[in-house]
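Trainee: sequence and computational prediction follow.
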Amino acid sequence: MRVDLPEQASIIAKQLVRNPTLYIDGEWVAGAGTPFPVIDPTQAMQLGEINGASTVQVEQAIMAARRSFDGGTWSRATPESRAEVLVKLHHLMVEHQEALIEIFITEGGCPRSLARTLNMEGPIESLRWIADKAARGPAGGWVRTLNTDPWAKTRGLVQREGYGVVTALTPYNVPYIAYVWKVAMALAAGCSVVLLPSPRAQLTALAFMRLVEQAGVPAGIANLVFGGPDIGRILTSHDAVDMVTFTGSNAVGADVMRQGAATSKKVLLELGGKSPNIVLPGVNPADVAAASLRRLFRNAGQGCAVTSRTLVPRESYDTYVEAARVTIPDIPIGDPWLEETWVGPLIRDDHRARVEQAVHDEVGLGARILAGGGPTNTSLGGYFMTPVLLGNLDNNAPIAQTELFGPVGVLIPYDSIDEAIGIANQTRYGLNANIWGDEEQAIAVALRIQSGNVAINGGGPQRADIAFGGYKQSGIGGEGGDSGFEEFLEFKHIIIPA
């Protein structure tokens, strides 16, 4: 097992991913399962491979987490001691952030500017908040005396304690966010964890787990295995697992629900989206086209919260198209190692082929390419695709209802705000939305959008204290923030005679 990072990667980054192995019960052990390639999507080059876990090793990781939780070394430790470890993990992420960014650029093809902001500054801020959260409450959990009912015939205590053994299944597009929201949040609550990253994001998980070890998390509390769907099924169905947290596609999320149902596991899902980008009447489309299109196409559209359905007043449709024809050619596509790059490669060639085929099929049904498209001007050899905006279709078109995870948007006209809201809500998803216009009017529209997150005039960074989650088939539960933290806590009512 060997992985060679590109020449531009730092020595620290190379050290973090040296000798890629599993981490089980505090020991680094060679995987005995199926090998998975490590691909650099920028150059379409295999950098090495990592052996996945065998079924025996997955069992060992789960039981290590079970023993460690039941033993109480972490689950019944003082909040101050858990917080101390998480603060150290925060310091380590800050110290190694450039190396972590380089690893993500190599493995995920994420442009440096986005890898640094959304995918590093955001998780670091969240981890600091999580460490502060872990410090609150007495040993073993969070206790509150019940005294709200003056007619109660008993005295009572409510104990909030770690949910138990958590298995975390994470995506490739926002790995560090997922590790913080799933692994660090679970640790803050006193849980034990087994992490299974996407086979397309193995190096980021390896680097993160090395920092977890250095921070002083006790043996067995945090474990790392690599593998595919067969390993995932064990982690989502095993009797010793109490909770599963998953980020990924709706199809796999449904499988996770079914696999966990037999043992009544708690399942937390962050799934897909087909989010609207609404330009309200009175807004000059030329003033917002650049910002909205750059949000759509960043990281080649590989984001669950991408606002890929743009809705504009019918009278503004042509103006928006003209603005898009100016904007899209100016969006920098190419080498993700460069600060100015906005659109890097798609994660794999077969994924690019699926996205391109979806565009081809929609054009065959009568859609028109309004802006973008055509060959990508890069000699890097990776899985690049030129952003494209489609029109001459309605919201029932397959490409307007399907999450593509690629640099493809659709433009749909509307004749009234009520119609725009109806179009926005006509989807099985409800993860995100973006609204451009007068703030008071935009907030009024936002209150009618069926979405867990709505940005007004571009919004801003995700707050560490607010959960991220969606309506409808975009998921179950929230991640991050106070309510996301509550997901990792069990409820216990202690009744005492009056």
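Mentor: Perfect, I can see it now. Residues are numbered from 1 along each chain as shown.

Trainee: switch to C-alpha atoms for all contacts and neighbour counts from now on
Mentor: OK.

Trainee: chain neighbours aside, what residue packs nearest to the residue of the chain most remote from its centre?
Mentor: Going by CA atoms, centre = their mean, the residue of the chain most distant from its centre is Ala498, 47.5 Å out. Closest residue to Ala498 in three dimensions, ignoring its sequence neighbours and counting by CA to CA, 6 or more residues apart in numbering: Thr154, at 4.4 Å.

Trainee: next: Phe226.
Mentor: The shortest distance from Phe226 to any residue other than its chain neighbours is 4.5 Å, reached at Gly52 (CA to CA, 6+ apart).

Trainee: how about the one you found, what does it touch?
Mentor: Gly52 is in contact with Leu22, Gly31, Ala32, Gly33, Thr34, Pro35, Phe36, Val225, Phe226, Gly227, Gly228, counting by CA atoms under 8 Å, 6 or more residues apart in numbering.

Trainee: looking at those residues, which is nearest Lys274?
Mentor: When these are ranked by distance to Lys274 (CA to CA), Gly228 comes first, at 26.2 Å.

Trainee: how many neighbouring residues does the residue nearest to the closest one when sequence neighbours are not counted have?
Mentor: Of all residues beyond its chain neighbours, the one nearest Gly228 is Pro199 (6.8 Å), with distances taken as CA to CA, 6+ apart. Residue crowding around Pro199 was assessed by other CA atoms under 10 Å; the count is 22.

Trainee: how about the secondary structure of Pro199?
Mentor: Reduced to three states with DSSP: H, G, I helix; E, B strand; the rest coil, the structure at Pro199 is coil.

Trainee: distance of it relative to Ala44?
Mentor: Using CA to CA, to the nearest Å, one gets 16 Å for the distance from Pro199 to Ala44.

Trainee: Pro345 too?
Mentor: Counting by CA to CA, the separation of Pro345 from Ala44 is 9 Å.

Trainee: take this one as well and set it beside the first:
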Amino acid sequence: MTFPDYTRTELFIGGEWRSPQSTDTYPVFEAATGKPIGTAPMGSGDDVDSAVRSARLAFDSGPWPSMAATDRAKVLRRFASELDTRGDHTADLISRENGTPSSISRISNVAVPISILNRYADLIETGYLEEVRPSGRGATIVRKTPVGVVAAIVPWNFPHLIAMAKIAPALAAGCTVVVKPSPETALDAYVLAEAAEAAGIPPGVLNVVPADRTVSAALVAHPGVDKVSFTGSTEAGRRIGEVCGRLIRRVTLELGGKSASIVLEDADLDHFAANLPANSFINNGQACILHSRILAPRSRYAEVVDAVAESARSLVVGDPLDPAVTCGPMVTSSHRDRVLKHIGAARDSGARMVTGGRRPPAHPDGWFVEPTVFADVDNSGPLAQEEVFGPVVAVIPYVSEDQAVEFANDSEYGLAGSVWTADEQRGIDLSRKIRTGTFGVNYYQMDLGSPFGGFGSSGIGREFGPEGLAAFVEYQSVYVSAGQLPTQPVA
């Protein structure tokens, strides 16, 4: 199959394609082959300043924030339509950049972003942004006003899904946005810019500037930014949180996870195993929601280990563009080496490696790691406590339900998790004891209509649902006499 050269030379700032004010570029490689796909320009501090100034001008003087919500909704729907027309290209490009199997990429990086845009268009058309409440001397108009200029910093694992979790609610609220994509997946960010331009989003409302960590830090601290929305590592999130705290700047941090699946004694193991690829190996293990700890009862421990190992062995490793492949490569060679280092450390710690643990001999090119399962893992050890971000699962024994809950909560993270039981009410009751932002009973699937985010070191704030839009607004209460009320809230 022949692909085009995806080399880019410009940045999308102020509704225009501009030459960067730096000569720095980033080579993007195909994760499955290690061969170059193209290059992307890396924005400089001056480019970030230009983008923020454009967004600031569009917010302070442009039509977008003052536009009727119903009109903004129409633009969001056009944006969704433009992304849809580019869907096949987008899915394949992202699969080549980061190794996501194409079947997953078509859902997560095409269908889901489109759905997010349409959902927020629906929400703001309902009058959600303004309501009237009775008060002691008349009434109060409660307005949700846009927070301002948003810095949206996006990682490489689900680039369009995560970007749209920030862009869509920000635009729906009336904000303007500077998107900083990860260099590893900088090429697909141009699809967002092209679709926004084609949809007629006003100049400066959406800007796209790939950049390295140093320039990203300048974006976070830029005086023209009102809100930072970041998805990435907990370490980076702490640094961003420190800056935003000092500046009293609004911030949403969606960070790491080390989630646990609790298998109870009465669980249907066939059903549990059928869900493992989506829960514990999704996107080649490159997902913050990964259920990478399996907590199994001593009475059924061997059965659970066998089920997890068999699920890992059943995954088809290979070219992510092949529809039959269910586990692609790591995003970069350095990330592959990091995952292999975790595997080596777990082996040295005395954990029992049941399957996997190496680069697959059938795929000497590219950045592959075999789906790997360890048994007899200590819940306090590094493999159970540190986020690997690869296809590596630890099976941990427990002796009672109370101990399973204790183990599940014994983590600095609290993003996801699940319980597997024949008694659904028992699972619901157990969920109340788990300190995590999302939790599944006999299945786990993110719900775009409900808040997503974590406890503890998994972050601050929520995305998706009305709560995701609330993260991009300030509340204004206007006290009026009943005789001065509008006949209906302004949409």
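Mentor: Nice, I can see it. Every value quoted in this text rests on a predicted model; they were computed, and no experiment measured them.

Trainee: superposed, what's their TM-score?
Mentor: Structural agreement between the two chains, given as a TM-score (TM-score structural alignment, normalised by the length of structure 2), stands at 0.94; 480 aligned residues with a CA RMSD of 1.8 Å.

Trainee: hmm, back to that, identify the contacts common to Pro345 and Ala44 of structure 1.
Mentor: Counting by CA under 8 Å, 6+ apart, the residues touching both Pro345 of structure 1 and Ala44 are Gly382, Tyr383.

Trainee: between those two, which has more neighbouring residues?
Mentor: A direct count of neighbours by other CA under 10 Å for Pro345 of structure 1 and Ala44 places Pro345 higher, at 33 against 17.

Trainee: excluding chain neighbours, what is closest to that one?
Mentor: Excluding its sequence neighbours, the residue lying closest to Pro345 of structure 1 (CA to CA, 6+ apart) is Phe384, at 4.3 Å.

Trainee: one more: Ala267 of structure 2?
Mentor: Nearest-residue entry for Ala267 of structure 2: Thr421, 4.1 Å, with adjacent residues in sequence omitted and distances by CA to CA, 6+ apart.

Trainee: which stretches of the stretch 251-400 of structure 1 form helices?
Mentor: 285-297, 317-327, 349-364, 398-401 (DSSP state H, counting those that start in this stretch).

Trainee: got those helices as TSV, with mean neighbour count columns?
Mentor: Formatted as TSV, the entries for those read as follows, by neighbours: other CA atoms under 10 Å:
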stretch	mean neighbour count
helix 285-297	20
helix 317-327	18
helix 349-364	16
helix 398-401	20
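
Trainee: including distance to Gly162 of structure 1, could those go into a markdown table?
Mentor: Listed next are the helices of the stretch 251-400 of structure 1 as a markdown table, based on distance: least, CA to CA, whole Å:
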| stretch | distance to Gly162 of structure 1 |
| --- | --- |
| helix 285-297 | 37 |
| helix 317-327 | 49 |
| helix 349-364 | 38 |
| helix 398-401 | 38 |
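
Trainee: right, and the ones you listed - which one's nearest Gly409 of structure 1?
Mentor: Taking CA to CA, helix 285-297 is the member of the helices of the stretch 251-400 of structure 1 nearest to Gly409 of structure 1, at 7.3 Å.

Trainee: report the mean deviation for the closest one after fitting onto structure 2.
Mentor: Taking mean CA distance after the TM-score superposition for structure 1, the mean distance separating helix 285-297 of structure 1 from the aligned residues in structure 2 is 3.2 Å.

Trainee: which outside residues touch that helix?
Mentor: Looking at what lies outside helix 285-297 of structure 1 - CA under 8 Å, 6+ apart - the contacts are 277, 279, 306-308, 316, 319-320, 323-324, 327-328, 331, 342-343, 387, 406-409, 436, 458.

Trainee: and for stretch 72-84 of structure 2?
Mentor: Contact with stretch 72-84 of structure 2 is made by 64, 110-111, 113-115, 117-118, 120-122, 124-125, 168, 171-172, 174, 191-192, 195-196, 198-201, as judged by CA under 8 Å, 6+ apart.

Trainee: repeat for stretch 183-203 of structure 2
Mentor: For stretch 183-203 of structure 2, contacts defined as CA under 8 Å, 6+ apart pick out 6-8, 12, 14-16, 26, 28, 38-40, 42, 54, 58, 63-64, 75, 78-79, 82-83, 86, 90, 93-94, 97-98, 156, 159-160, 181, 206-208, 210-212, 331-332.

Trainee: what residues of that stretch count as buried?
Mentor: 183-197, 199, 201-203 (16 or more other CA atoms under 10 Å).
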